[in-house]
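Asks: what's the 3D shape of this:
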Amino acid sequence: MDSRRELRKPGFPAQPACKWLSLFVVSCAIYFLLWIPESQPSCFSAVVKCLPVLSLVLFLRSLPSSLGSTSLLQGALLCSAVGDACLIWPDAFLYGVGAFAVAHLFYIWNFGFTPLKLCLLLPIALVTVLYFSLLLLQLSPDMVLPLAGYGLILATLLWRGLALGGIAGWGALLFTFSDCVLAWSTFVRPLPHSRLVVMSTYYAAQALLALTATQGSRLKAS
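Replies: Have a look, this model is predicted:
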């Protein structure tokens, strides 16, 4: 009985949840082993790319109810999976950006605004303005407004993640880093091994953000 109670404490996923984390690890390995060329978009490549994120949805659904609702985190991951699928096809790029923007709003809603930590806003705002000032100069006019709006939402996610600290902070930081590398490599100059950097940090970020569900009372109840 004592050991079962211990597993239900925040930070200790129950045994059924662990198998979905194992599926996440395996599906990530499959993605990197297959390494389907980006020049070959297909439904199969979309499934391979989305499977790690979808396995995190199943992980959240299997957590004990004593940890609280995970609906907002599940919504964020499902929107991310839609975004992943859209980014397989270049013509659907802006749809993917929109799906990820909604995912970030779900994450922000889940994190809440306590503690506020306004002291983080200035450094985040300075870095965001500097980065996007350089990036937006390289964009076509039809991309400027959507990506500027996305950048504002992403900066807000970073603020809320860092305000909470712990794995929420690391998850938000890795997500921001992944998106910044992707944007720079896509619109400014191709970076060496950019896809490997983007996808490894992206999957790590999603896993950390999903694991915030195990922190219990540290996060805003959804």
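Asks: Every contact and neighbour count from this point should use C-alpha atoms.
Replies: OK.
Asks: got the contact list for the lengthiest helix in the chain?
Replies: Looking across the chain with DSSP state H, the single longest helix is helix 141-164. For helix 141-164, contacts defined as Cα atoms under 8 Å, 6 or more residues apart in numbering pick out 94, 97-98, 101, 104-105, 107-108, 111-117, 120-121, 124-125, 128, 132, 136, 168-173, 176, 218-219.
Asks: 7 Å - rerun?
Replies: Contacting residues not belonging to helix 141-164 are listed as 101, 104, 108, 111, 113, 115-117, 120-121, 124, 128, 136, 168-169, 172-173, 176 [Cα atoms under 7 Å, 6 or more residues apart in numbering].
Asks: Now do the helix or strand where residue 172 lies against helix 141-164, angle only.
Replies: Using DSSP states H and E, residue 172 falls within helix 166-187. Going by axes from the mean of the first three to the mean of the last three Cα atoms, to 10 degrees, helix 166-187 is angled at 160 degrees with respect to helix 141-164.
Asks: Can you mark which positions in the helix or strand that helix 166-187 is followed by are buried?
Replies: Counting by DSSP H and E, the element after helix 166-187 in chain order, helix or strand, is helix 194-211. For helix 194-211, a neighbour-count test (16 or more other Cα atoms under 10 Å) marks 194-195, 198-199, 201-211 as buried.
Asks: Farthest pair within those?
Replies: Distance extremes for the buried residues of helix 194-211: the farthest pair is 194 and 211 at 25.7 Å, using Cα to Cα.
Asks: how about the nearest residue to residue 74, chain neighbours excluded?
Replies: Distances taken as Cα to Cα, 6 or more residues apart in numbering place residue 57 nearest to residue 74, at 5.4 Å, with adjacent residues excluded.
Asks: Another sequence for comparison is provided below:
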Amino acid sequence: MDILDTDAYDKRQRRNTSCMLFLFLLPFFASVALYFYLWIPDSAPSILASGVKAAPVLSLAFVVLKYNGGRSLLGVAGGLVMSAGGDACLIWPNLFLMGMIFFALAHMLYSLTFLTSRYFSHSLSSCGLYFFYLLLWAAGGGIYFYLLPFLKKSPEPEVFVPAVGGYALLIVLMTSLAARTRRPLVLLGGLVFMVSDFTLALQQFKVVEHLEHGKHLVMTTYYLAQLLIAVGDIKATMAEQAEELHKWKRS
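Replies: Okay, the predicted model is just below:
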């Protein structure tokens, strides 16, 4: 098989793999459509409502497990499962803090994944990347201090002031490590996640009394962020497997 035949074969393989991935993602798109059709935020808190809200993220966890195996339970798949737990908690207003804890665990698992060899980059000493880190941490710190007066007015300031600060630290760290991977899908997922959480915080802590279509914005960006992170993780695994195959062919 000459090099042209090999290139054509690789292109067919990538095309077939992308088609299969899209098919596996159909339950995610269907469950997201169901969530918006039923518009769960306007319904009374219930086990059914929490299940409908968590279903899209759980479907992504199953797809990541399908491609990456059980090891991903300590990585992105595990983070998605933790996120589903957070989704379920946020259905009930009095479980908001518990939901934050679940999402904080999810960001920790994402961060650990982005430090693995699958995401290793040989060109990390970029001035542009360090400048991006500076902007990211400045934005995260600025958002927290912008929220701080409103956190102090919350029903439990002694809890939410440090809790939101710790959560902000974790999500900015996760997005910084996503940038370190140099993988656009993963980085975009982290950035969109920050937008989603900031929009949620504006409403949760009464920074804005009424944000038109605020809940729609929160959930649209949230589901998009999880999709980007999940697909980015799958693509990283595919790239690793392709590299190992090419090394085997050359040997």
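Asks: Once they're superposed, tell me the TM-score.
Replies: Once superposed, chain against chain, the TM-score is 0.86 (TM-score structural alignment, normalised by the length of structure 1); 215 aligned residues with a Cα RMSD of 2.7 Å.
Asks: And residue 185 of structure 1, what's its match in structure 2?
Replies: In structure 2, residue 185 of structure 1 lines up with residue 203, judged by TM-score structural alignment.
Asks: typed the wrong thing, it's residue 131 of structure 1
Replies: Checking TM-score structural alignment: residue 131 of structure 1 goes with residue 143.
Asks: how far away is its match from residue 96 of structure 2?
Replies: Distance of residue 143 of structure 2 to residue 96 of structure 2, computed by Cα to Cα, to the nearest Å: 19 Å.
Asks: With residue 105 of structure 2 instead?
Replies: For residue 105 of structure 2, the distance to residue 96 of structure 2 - Cα to Cα - is 14 Å.
Asks: Look at the two and report which has more neighbours.
Replies: The residue with more neighbours, out of residue 105 of structure 2 and residue 96, is residue 105; 21 against 16, by other Cα atoms under 10 Å.
Asks: what does the more buried one align to in structure 1?
Replies: Taking TM-score structural alignment, the alignment pairs residue 105 of structure 2 with residue 102 from structure 1.
Asks: Likewise for residue 228 of structure 2?
Replies: The alignment partner of residue 228 of structure 2 in structure 1, by TM-score structural alignment, is residue 208.
Asks: repeat for residue 249 of structure 2
Replies: Using TM-score structural alignment, residue 249 of structure 2 has no partner in structure 1.
Asks: Residue 249 of structure 2: helix or strand, and which one exactly?
Replies: helix 214-250.
Asks: roughly how far out does that helix sit from the chain middle?
Replies: 10 Å (Cα atoms, centre = their mean, to the nearest Å).
Asks: How about stretch 18-35 of structure 1?
Replies: Chain-centre distance of stretch 18-35 of structure 1: 16 Å, with Cα atoms, centre = their mean.
Asks: Check stretch 176-196 of structure 1 too.
Replies: Counting by Cα atoms, centre = their mean, stretch 176-196 of structure 1 comes out at 16 Å from the chain centroid.
Asks: for stretch 147-163 of structure 1, same thing?
Replies: 12 Å.
Asks: buried sites along that stretch?
Replies: 147-148, 150-163.
Asks: repeat for stretch 39-48 of structure 2
Replies: 40-41, 45.
Asks: Can you give the contact residues for it?
Replies: Outside stretch 39-48 of structure 2, the residues touching it (Cα under 7 Å, 6+ apart) are 49, 91-92.
Asks: re earlier: now the angle from the longest helix of structure 1 to helix 194-211?
Replies: Going by the same axes, to 10 degrees, helix 141-164 of structure 1 makes 40 degrees with helix 194-211.
Asks: where's helix 141-164 of structure 1 relative to the chain centroid, distance-wise?
Replies: On Cα atoms, centre = their mean, the centre of helix 141-164 of structure 1 falls 13 Å from that of its chain.
Asks: Over to stretch 79-95 of structure 1?
Replies: Mean C-alpha position of stretch 79-95 of structure 1 versus that of the full chain (Cα atoms, centre = their mean) differs by 14 Å.
Asks: now swap in stretch 59-70 of structure 2 and tell me
Replies: So, by Cα atoms, centre = their mean, the centroid of stretch 59-70 of structure 2 is 14 Å from its chain's centroid.
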